[in-house]
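A.B. asks: dropping a prediction and its sequence here:
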Amino acid sequence: MGVQAGFETLDREVVVDLEVRGELPHWLAGTLVRNGPARFETDKGSFRHWFDGLAMLHRFGFADGAVTYRNKYLETPSFRAARDDGHIAFGEFATDPCRTIFSRFFTHPRLRNTSNANVNVVSDGDRDFALTETPIAVEFDRETLATVGLTDHHDGIDGHVTTAHPHRAPLTGDLVNYALKFGRRSVYRIYRQRGQVKELLASMPTDRPGYMHSFAVTERHVVLAVFPLVVNPLSLLLRAKPFIENYRWRPELGTRFVVFDQRDGSVVADERTDAFFAFHHINAYDEDGRVVVDIAAYPDSTVVDALYLDRVRGDAELPLSFPTRYEVDLSGGGIRSRRLASDTLELPRIAYGSHNGRDYRYAYGVGARDNGTRDFLNQLVKVDVHSGQVKLWHEPGRYPGEPVFVPAPGARSEDDGVLLSVVLDAGAGRSGLLVLDAATFTEIARADVPHAIPFGFHGQFTSR
């Protein structure tokens, strides 16, 4: 079956108790909810890209050393159209449902009106939401994973696309994100949410919007890294192509770092550096008149094309990202950059609750064994960003997902806690939950799931 099992449709929805091998920490109690695509075909069509599959939630519950598991599709208009009518009815990242120039012009599917929230999950304290790169969020019940309904997660902050990676501002606790509105003069709108009130913080007009999957915050700033994968907004309406295929790689533009003051939205730095591309920021912080921004950086945007399903199911090479530091001088001194480690890193996580937006030491993620490009992401990585030292977890034939850090109560150090990762055993055709000691990077427990879980994107742990 091989790595292809991670890109195959999962039809089963189950509720089961898992057998735990090893011993979980007595303090580990709560839920891990992971999100990702799990259906790649309909009766009348197929999705073209990994990012387009229909969203399924996976819940791991922890209590008294035991683990439970359940999984469930998000029942959105996008899902119901595929299930009930067999249609791909909404524009996705790289899949266009329309078949004629006439219908393309009048429905504008490339503006991605999908409710297929398959990227991330977030909680506002009382409610839980699944997110994608459109402003449509999907509320779900954390215990049952049942879909509650759709909501405009921006609520008055007008825009066509956004990120599924909102941040909590380290000092205020505000939820910060941006929305991009396409138009003759497109505009990025950065906003913050205090309680249930959303407030526009800053606007930045642009003629050629860039594709940005994430951004960064520090204690004092919001940072947008605008990569030169850009679009003419008219193309989204006039060209017969899916959303991302309207974007063009323009390395001569370089990568633009724009730093905004969180207090009043003013621009305190606007600098460019050599072209590169990324999906994920690792962390950022303020230091001595500079903003330090760590990113899982690719040399260019070819990774987007590499993740079409016909390629990842085959033997195409996978471009690799490396943890890279960019230091933006706030006094106009430009940008310095350097690689933080020699091993690849993607789907990065940190001790978010204590170190997001602040100086930190450890980053966790997935990578490729010996930096190989002929296999999918097949190891877990821990990077000491101070020293560049790396710890690795690898087992042949196993493919781990994003490692979520859970701190121990009263943690005595930044890496005092555990990492939770869903790992596909390609040979057995099933997945399991792997629990590592974050400090030593050694296994302390695992629990097998009764099926293969398709490769997902992001998840969150909560103690409730």
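C.D. replies: Structure's in. What do you need?
A.B. asks: can we go C-alpha only for contacts and neighbour counts from here?
C.D. replies: Fine.
A.B. asks: and the strands in the stretch 101-250 of the chain?
C.D. replies: Ranges of strands within the stretch 101-250 of the chain are 120-123, 128-131, 136-140, 147-152, 161-162, 167-168, 175-181, 186-194, 197-206, 216-217, 221-226, 229-230, 248-249, based on DSSP state E, counting those that start in this stretch.
A.B. asks: oops, could you answer that again for the stretch 351-464 of the chain instead?
C.D. replies: Counting by DSSP E, counting those that start in this stretch, one finds strands in the stretch 351-464 of the chain at the ranges 362-367, 379-384, 390-393, 398-400, 404-407, 417-425, 430-437, 442-448, 459-462.
A.B. asks: quick one, which of those strands is nearest to residue 94?
C.D. replies: Closest approach to residue 94 among these is made by strand 459-462 (22.8 Å; CA to CA).
A.B. asks: touching the closest one from outside, list them.
C.D. replies: Strand 459-462 is contacted by residues 30, 31, 32, 33, 34, 35, 120, 121, 122, 402, 404, 406 when judged by CA atoms under 8 Å, 6 or more residues apart in numbering.
A.B. asks: before we go on, here's another structure to hold up against the first:
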Amino acid sequence: MLKRYSAQPEPAAASGGDGSSAVAMNAGGTHVSAAARRAVFATAIEQVSEAPAQVVSGRLPSWLRGSLLLNGCGDFRGMQHLFDGYACLSRVRLDGQANSAWASQRFLDTDAYRSFRATGRLKYREFGTPAGTPAAAQPKSSLPLLPLLRSAYNTTCGVVATLTGRQGFSDNASVTLTALPSGQLLALSEPAAATYLVDPHTLAATHHVVYGSTKQGSRASGSSNSSSSGQQAGAAAAAGAGVVAASSGGRPEVRRVVDDMPHSDIQTAHVKHTPDGGLVNFSRSLPFGGYHVYVQDPVSLKRKQIAFIRDRDPFAPCWVHDMAVTRSHLVVVESPLHMNLTALMTGGSRPYVFMDWRPEAGTRVHVIALDGSGVVTHTAPALFTFHFSNAFEQPSASAPGASEICVDFSVYDDPTVLNDLSLKQMMAMPGQDISPSRLRRLTIPLRDAGGKPVGPSRLAAPAPLLRDESAYGNFVEFPAFNPKFTGLPYRYCYSTAAVRPTNMGNALAVHDLQEGVSRLWHSPGGMPAEPCFVPRPGSSDEADGVVLAAVVGADGGSSVVVLEGGSLRELARVQLPVTVPYRFHGTFVQQQQ
């Protein structure tokens, strides 16, 4: 049964086990309002000093103490795509005992953003916007060849920089935040240069992480463009220091990490935690090669390669945004969405931004042992995905004594959603409906009844997990779950969803994978960001916790909603003193008791 909860908190007594607190919403749904769109895509206002926020309804759970930290884009001037804006970090600190909250917001101090503010043009290509694009529309030039010459110049500079080991890709780390044992945050995007360490209290970028290789002839990854910084980096590396003194102007320090990994141009922004507390990710160099899968020490940040996966087409590598991890394996789902390197480097366009869709090639599914003992590559029908929920290993349901991997993720038929996320489309009123995506499970054979690894095989298409996929508007993005269940069988998945018609995610959902049903939270005219599940400390009940999500309301104001895990009943709402722009991903850091 589908239950839609209103966007207003209700007394706990009003919510019975039969869902009596549910309030029916307009079955046709509502579009995100014009005011909300303007707020989400306006240039963000910094709030560097923490400012009080107001709990305007309900009450924070007394055990909820810590900070919701979010990454995303805060300046879209001149941009063409949702993934292009410059990184802006948001922090909402919650104290349930005092029923109080505070908020702050700050742009990430990157070379890309500094240059943009100084020149009014993009120094590097962002995802969908070529280098050299101005922040504002320019009057028509009397020299018609000038834009072409400027584009050619920027392209040449980028190619030469990449090939000579200088920073040829943007360092705009606008996608994820990962908490490290040091207490710092790791801010990432897909270029290897887009790797920063961030102070979780001030949101200031403290270090720009620059990878170097001990391999002879390897280029440095994302090397600083500042000659003084480069000289300092060399001196520090020679002294074994690893960290360079800050350059003038209070910019982030350069932390040079030298390891045995080959040169990296590209990484995934979704680094994963391993069961032993480490990190796992992969990188690649351009123009051709493959995936260098590595584990990473979360303190030194040094990487160790555990596998290499060669590209299917060395001249057109596939674009992979996220991965799934079990207790002992990494799963990389390689959709047949191929980067067109010419378009990428020259600022050209293809059917899907700078990429081509080759569905006839099918999908490759790579299963990599975290201990480095091997890789098995399976094939599956063509599909596209951005994000994964959970993955785990279990006894095979079809072969007694055997084992399998279950991977849950958001599945699209094709990458049309990439075009749906152009800023022109997202700002359109009402706009074209967002492409459908569905929560599905991919089952991968792992070991046979004798305990031997299963070799390459043809996998069935991912199977539905829910009885009625229209219950969540046939749209699932930013899937999340109780982090205590990472790599383990689980019951609840949280995500953004759609109350259609809409051209962007406009609801939150909890999906009960055991019962096969979904429940929605929807605020008409508003737009919620990624849900973040915070478990109650000390509890082993998977649903015992709260879901936090930043929301831009129909009036353009920003808040954070606190929803009950398992039901999405609204417990409290915190009105923020600053407008929060479009958020991608974040994390919750518990306050030490």
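C.D. replies: Right, received. Where do you want to start? Since the model is a prediction, treat every value here as computed from it, not as a measurement.
A.B. asks: how about the strands of the stretch 351-464 of the first structure in TSV, adding mean neighbour count?
C.D. replies: TSV is the format used below for these (neighbours: other CA atoms under 10 Å):
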stretch	mean neighbour count
strand 362-367	26
strand 379-384	24
strand 390-393	16
strand 398-400	24
strand 404-407	24
strand 417-425	25
strand 430-437	22
strand 442-448	18
strand 459-462	19
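A.B. asks: now the contacts of strand 459-462 of the first structure: which count as buried?
C.D. replies: Buried residues within the contacts of strand 459-462 of the first structure, counting neighbours by 16 or more other CA atoms under 10 Å: 31, 32, 33, 34, 35, 120, 121, 122, 402, 404, 406.
A.B. asks: so what does the fifth one match up with in the second structure?
C.D. replies: With TM-score structural alignment as the criterion, residue 35 of the first structure lines up with residue 71 in the second structure.
A.B. asks: test my guess that that match contacts residue 176.
C.D. replies: Yes. With contact defined as CA atoms under 8 Å, residue 71 of the second structure reaches residue 176; the gap is 5.8 Å.
A.B. asks: shared neighbours of those two, anything?
C.D. replies: Common neighbours of residue 71 of the second structure and residue 176, using CA under 8 Å, 6+ apart, are 187, 584, 585, 586.
A.B. asks: can you pick the most crowded of those?
C.D. replies: residue 187 (28 neighbours; other CA atoms under 10 Å).
A.B. asks: what's the counterpart of residue 346 of the first structure in the second structure?
C.D. replies: Match for residue 346 of the first structure (TM-score structural alignment): residue 477.
A.B. asks: please name the nearest non-neighbouring residue to its match.
C.D. replies: Among residues not flanking residue 477 of the second structure along the chain, residue 496 sits closest, at 5.2 Å (CA to CA, 6 or more residues apart in numbering).
A.B. asks: ok, now residue 177 of the first structure?
C.D. replies: Excluding the flanking residues, the one nearest residue 177 of the first structure by CA to CA, 6+ apart is residue 166, at 4.9 Å.
A.B. asks: wait, is residue 40 of the second structure part of a helix?
C.D. replies: Yes. Counting by DSSP: H, G, I helix; E, B strand; the rest coil, one finds residue 40 of the second structure located in a helix.
A.B. asks: so it touches residue 582, yeah?
C.D. replies: Yes. Assessed by CA under 8 Å, residue 40 of the second structure is found in contact with residue 582 at 5.1 Å.
A.B. asks: and the lengthiest helix in the second structure, what does it pack against?
C.D. replies: Longest helix of the second structure, by residue count under DSSP state H: helix 146-163. Counting contacts by 3 or more CA pairs under 8 Å, 6 or more residues apart in numbering; DSSP states H and E, helix 146-163 of the second structure packs against helix 341-346.
A.B. asks: mean distance between the helix it packs on and the first structure after superposition?
C.D. replies: Overlaying the first structure shows helix 341-346 of the second structure at a mean distance of 4.9 Å from the equivalent residues (mean CA distance after the TM-score superposition for the first structure).
A.B. asks: got the buried residues for that helix?
C.D. replies: By 16+ other CA under 10 Å, the buried positions in helix 341-346 of the second structure come out as 341, 342, 344, 345, 346.
A.B. asks: that one - contacts with which helices or strands?
C.D. replies: Partner elements for helix 341-346 of the second structure (3+ CA pairs under 8 Å, 6+ apart): helix 146-163.
A.B. asks: the residue nearest to residue 177 of the first structure -> the second structure?
C.D. replies: When the second structure is aligned by TM-score structural alignment, residue 166 of the first structure is paired with residue 271.
A.B. asks: next one: residue 447 of the first structure
C.D. replies: So residue 447 of the first structure corresponds to residue 574, using TM-score structural alignment.
A.B. asks: double-check its match against residue 52; I have them as touching.
C.D. replies: No. Applying CA under 8 Å, one finds residue 574 of the second structure not in contact with residue 52, separated by 10.2 Å.
A.B. asks: who touches both of those two?
C.D. replies: Both residue 574 of the second structure and residue 52 are in contact with residue 101, where contact means CA under 8 Å, 6+ apart.
A.B. asks: aligned against the first structure, show me the partner of residue 427 of the second structure.
C.D. replies: Per TM-score structural alignment, residue 427 of the second structure is aligned with residue 313.
A.B. asks: nearest residue to its match in space, ignoring adjacent ones along the chain?
C.D. replies: residue 4 (5.3 Å).
A.B. asks: what does residue 79 of the first structure give?
C.D. replies: Nearest non-adjacent residue to residue 79 of the first structure, counting by CA to CA, 6+ apart: residue 54, 6.4 Å away.
A.B. asks: what do you get for residue 340 of the second structure?
C.D. replies: Nearest to residue 340 of the second structure is residue 355, by CA to CA, 6+ apart, at 5.2 Å.
A.B. asks: and if you look at residue 67 of the second structure?
C.D. replies: Residue 67 of the second structure sits nearest to residue 93 (CA to CA, 6+ apart), 4.2 Å away.
A.B. asks: and the one you found, helix, strand or coil?
C.D. replies: Of the three states, residue 93 of the second structure takes strand under three-state DSSP.
A.B. asks: contacts only, for the counterpart of it in the first structure.
C.D. replies: Correspondence of residue 93 of the second structure to the first structure, assessed by TM-score structural alignment: residue 61. By CA under 8 Å, 6+ apart, the residues touching residue 61 of the first structure are 29, 30, 31, 32, 67, 68, 69.
A.B. asks: still on that earlier bit, distance of the match of residue 35 of the first structure relative to residue 170 of the second structure?
C.D. replies: Distance, residue 71 of the second structure to residue 170 of the second structure, using CA to CA, to the nearest Å: 16 Å.
A.B. asks: cool, thanks, talk later.
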